[in-house]
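Enquirer: fold the stuff below for me.
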Amino acid sequence: MWKQPWGYKEGYVICGGLFLTGLSLQAAVGGFHLETLAYPINLLAAVVFFLLLLLLHFFRRKFAALRWLSSYQAAISSISSLALLTLVMGLVKQLPSYMHEGDAWPGFAQMLSNWAFAFLFVWFIAVLGMTVFLRLFSAQWKDIPFVLNHLGLLIALTGAVLGSADIQQLEMNTLVGRPQWMATNERGDVLELPLAIELHEFSIEEYPPKLMLIDNETGDMLPKGKPDHFLVEDSAAVGKLLDWDVAVITKLPMAAGVPTGDTLKYVEFHSVGATMALYIRVSHRKTGETHEGWVSCGNYMFPYKAMRLNEKVSLVMPEPEPKRFYSDVTVYTESGKTIREVIEVNKPVQVDGWKIYQLGYDESKGRWSDVSVFQLVRDPWLPVVYTGILMMIAGALALFVFQKRKEGVHDKLD
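Expert: Next up, the predicted model:
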């Protein structure tokens, strides 16, 4: 071993040495904080690193070790070692960088802050970079697919890892009619943003109400383990729940509960705080037992109303499930932009490098919520990652085109 030319053994010994060095450093000082690599440190580090690789490339003819860096033995040993740690990263639950629990040795719960991962990643990028420089300066047309694929991979990986220090994921709570420019990060720190969001209206579209049977003693839905339900899609719906026939007599989507003696009835109430209420008739198919009355899911203003059928079973209406919820907002930016948009789940709005997602609302108020919760994400290195991915796609297409041309030349010769 260690006799030129080097092979796989030397490659895996180097990777093993880097891994053990990283684990030792992890045990001695703990993991490093990604925040220390935030802009402009990450950009400066990338520029210096690749300039150093470029300098080493020009000395590769003088040193066999530098020539070995662009060999497939170095590539396979480095990528397989890094892939093994990446597999561990996928199997171990990753904790946010601010949680000290993930910093405990060996630190695999915060892999991007782990010294062993950092050393192996830098080693792999060095091998990949030397390989790209070798083909890049050969200036042969046949190397175009190879250069595009490997340079794209180099750019995408570098951008993804270094850019992770600059990713911001913030949460903003907005009230109707009140512009908000403050948000909180994962630590709970309140930050002032270069943009403000004014909520004009929050809206929810709900699925039709459901009726279910519950056990009076345990509160479990029946049948236990696989509860049945009756979806009330119109005002004259008829259905079945176990041995009970259910008929909807009156459906009030906008209702208010009114006490009448020892009971509660519902009337139409077209205002804030209205709830869903159904007047139903329930009959037992075997005994003929019949019940009639109001059932409501209730809300923050009115209590829920169940129908007790017997000592064991009651009929209830669960809270309606949201089908779609969205916010009508205006976004103001420091650059002077004023943008009126509707933000909903899976349909974010992008403004000045920020992506604004609909995250939640005041669930205690349901459809009458005057609060909308947004997630704001900023990843300034994302264009770098996309550039690398597009280069890899271009490399795959170029490989296909070059292969077709080669096959065409062989066909002509034949």
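
Enquirer: rest of the way, CA atoms for contacts and neighbours
Expert: Fine.

Enquirer: longest helix of the chain?
Expert: In the chain, ranked by residue count with DSSP state H as the criterion, the top helix is helix 382-413.

Enquirer: quick check: buried residues in that one?
Expert: Buried residues in helix 382-413, defined by neighbour count with 16 or more other CA atoms under 10 Å: 382, 384-395, 398-399, 402.

Enquirer: ok, residue 241 touching residue 213?
Expert: Yes: between residue 241 and residue 213 there is a contact under CA atoms under 8 Å: 7.3 Å.

Enquirer: can you spell out which helices and strands pack onto the longest helix of the chain?
Expert: Judged by 3 or more CA pairs under 8 Å, 6 or more residues apart in numbering; DSSP states H and E, helix 382-413 is in contact with helix 144-163.

Enquirer: so what touches the helix it packs on?
Expert: Under the criterion CA atoms under 8 Å, 6 or more residues apart in numbering, residues 37-38, 42-43, 46, 112, 125, 128-129, 132, 135-136, 379-382, 384-399 lie in contact with helix 144-163.

Enquirer: quick one, it and helix 382-413 angle?
Expert: 170 degrees (axes from the mean of the first three to the mean of the last three CA atoms, to 10 degrees).

Enquirer: measure the residue nearest to residue 178 when sequence neighbours are not counted to residue 216 for me?
Expert: Of all residues not flanking residue 178 in the chain, residue 198 sits nearest, at 5.8 Å (CA to CA, 6 or more residues apart in numbering). Per CA to CA, to the nearest Å, residue 198 is found 46 Å from residue 216.

Enquirer: sequence B follows; please return its structure for comparison with A:
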Amino acid sequence: MSENNYKVQRNLWENPWGYVESFFIGFGLLVTGFFLEMFVASDTPFTISYPYNIVFLVGYIIILFILYKWFSTTQLIRWLTKVPASISSIVLVTLLVMIMGIIPQIPSESNFINNLGLNHITSNWAFLLIVFQFLTCLGLISIKRILQFKWSNFGFILNHVGLFLALVSGMLGTGDLQRLSINVYEGEPSWIATDAKKNKVELPFAFYLNDFVIEEYHPKLALVDNKTGSIAHNNGKNLYLVNEGETYYFQNFEVTINKFLTSAGRIGDQYFPVNELGSPPAASITVKNTKNDSIQNAWISSGSFRYPYESLKISEEYSVVMTIPEVKKFSSNIDILTKEGERISTVLEVNKPFKFKGYKIYQLSYDEKMGKWSNLSVLELVKDPWLPVIYIGIFMMIAGAIYMFWVGNKITKN
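Expert: Presented below is the predicted three-dimensional model:
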């Protein structure tokens, strides 16, 4: 046998470490993490906030630099800068993310899931340890390429440093993320918000609600089974918008909308337009039974918190009802009052936040029982000071990808 054909079989844990050792270490970190989750972890997720997260980040980067600069020849550091260590950590992170997609991230009835923390993967010790290994690989590789800088590696550096910043900022920023809600009533200034644990938080500014406005769709007509109270099937057409002058058909019934009032009050046997608190929509309808040509005329209403609903019983089996109007849009006309005496006016709508002093202010909810007559607006305030750093990391990755594409295209042409 020639020397070229002779192959020496490498023993486990022999230098250099490969994929087998890498996955062995990774699974060891998973087991350690699940052990910590079962016997050490508390109900409160582990987070660090300002200024300790800044100190941790700076210290972590300094330690990575020292490890590469003076300990790069050791077996462990050499392994962390190689492909097997990165690939194994990526595979295991992906595995945990898949588990997160399969198992609902809410309290579970299964003790097994609760004890292993599989219902809160992102704060699970196993996940944190694997991600920490991946970040260490990423940081050491980035430092290696930076210290051995070449323009041909510029895109690689942008990609890896950008990913490192985005991941580290996303994890360390959890402790500084602030999500609050505040109830604001018309004509009253409000500055005391509450967090997820119902703790009170005093804001550095106040809200003053000038007006809360709800726009609604027209209510709908429905045929209801008198025995079950459920909406009857009508060949897939069992709900119709209430529009004046329209005629609809429910089985053998012909229903015509004679008159529709968006805000009405009953006077005697009729409804008239009124503009009072709790005045519901109402409609005058004519129902014709096409089997026996009998005709009924009546007013129906969806009702409100103040007035009961009114329906029309058209047979022993069915009644015609008007559903509660669905909300099309709701918004708050508010003033933001600062301690310096400023007064900033804005209109908040759903999914259209207003940015102020590091907060994103969202229109969240209202008093649903009162409906469009609600004088309460519930706002949500979100403050994430690490978000710009995450964006910087993402833009660096995009720039690195563009640079690598440009260089690769240039090399191909040459």
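
Enquirer: tm score of chain vs chain?
Expert: Overlay of the two chains. TM-score (TM-score structural alignment, normalised by the length of the first structure): 0.92; 400 aligned residues with a CA RMSD of 2.0 Å.

Enquirer: assign a three-state SS to residue 297 of the second structure, would you?
Expert: strand (DSSP: H, G, I helix; E, B strand; the rest coil).

Enquirer: what about residue 231 of the second structure, distance to residue 323 of the second structure?
Expert: 11 Å.

Enquirer: common neighbours of the two, please.
Expert: With CA under 8 Å, 6+ apart as the test, residue 231 of the second structure and residue 323 both reach residue 222.

Enquirer: who's more crowded, the two?
Expert: More crowded of residue 231 of the second structure and residue 323, by other CA atoms under 10 Å: residue 323, with 20 against 17.

Enquirer: need the contact list for the counterpart of the more buried one in the first structure.
Expert: Alignment note: residue 323 of the second structure maps to residue 318 in the first structure; criterion TM-score structural alignment. The contact partners of residue 318 of the first structure, by CA under 8 Å, 6+ apart, come to 209, 210, 211, 212, 297.

Enquirer: in a helix, that's where the third one is, yeah?
Expert: It stands for residue 211 of the first structure. No: per three-state DSSP, residue 211 of the first structure lies outside any helix segment and is strand.

Enquirer: helices along the second structure, start to end?
Expert: 19-39, 52-71, 75-80, 83-102, 111-116, 125-147, 154-172, 387-413.

Enquirer: now the second one on the first structure. Mean distance?
Expert: Looking back up the chat, that one is helix 52-71 of the second structure. Taken over the aligned residues, the distance from helix 52-71 of the second structure to the first structure averages 1.3 Å (mean CA distance after the TM-score superposition for the first structure).

Enquirer: which residues sit against that helix?
Expert: 77, 136, 139, 140, 143, 144, 172, 173.

Enquirer: counterpart of the second one in the first structure?
Expert: It refers to residue 136 of the second structure. Match for residue 136 of the second structure (TM-score structural alignment): residue 126.

Enquirer: contact partners for that match?
Expert: If you count contacts by CA under 8 Å, 6+ apart, residue 126 of the first structure has them with 53, 69.

Enquirer: what about it, distance to residue 361 of the first structure?
Expert: 47 Å.

Enquirer: that older thread, now find how far off-centre the longest helix of the first structure is within its chain.
Expert: Chain-centre distance of helix 382-413 of the first structure: 31 Å, with CA atoms, centre = their mean, to the nearest Å.

Enquirer: then stretch 323-333 of the second structure?
Expert: 22 Å.

Enquirer: equivalent analysis for stretch 111-128 of the first structure, please.
Expert: So, by CA atoms, centre = their mean, the centroid of stretch 111-128 of the first structure is 24 Å from its chain's centroid.

Enquirer: which residues does the counterpart of residue 103 of the second structure in the first structure contact?
Expert: Using TM-score structural alignment to pair residues, one finds that residue 103 of the second structure aligns to residue 92 in the first structure. By CA under 8 Å, 6+ apart, the contact list for residue 92 of the first structure reads 108, 109.
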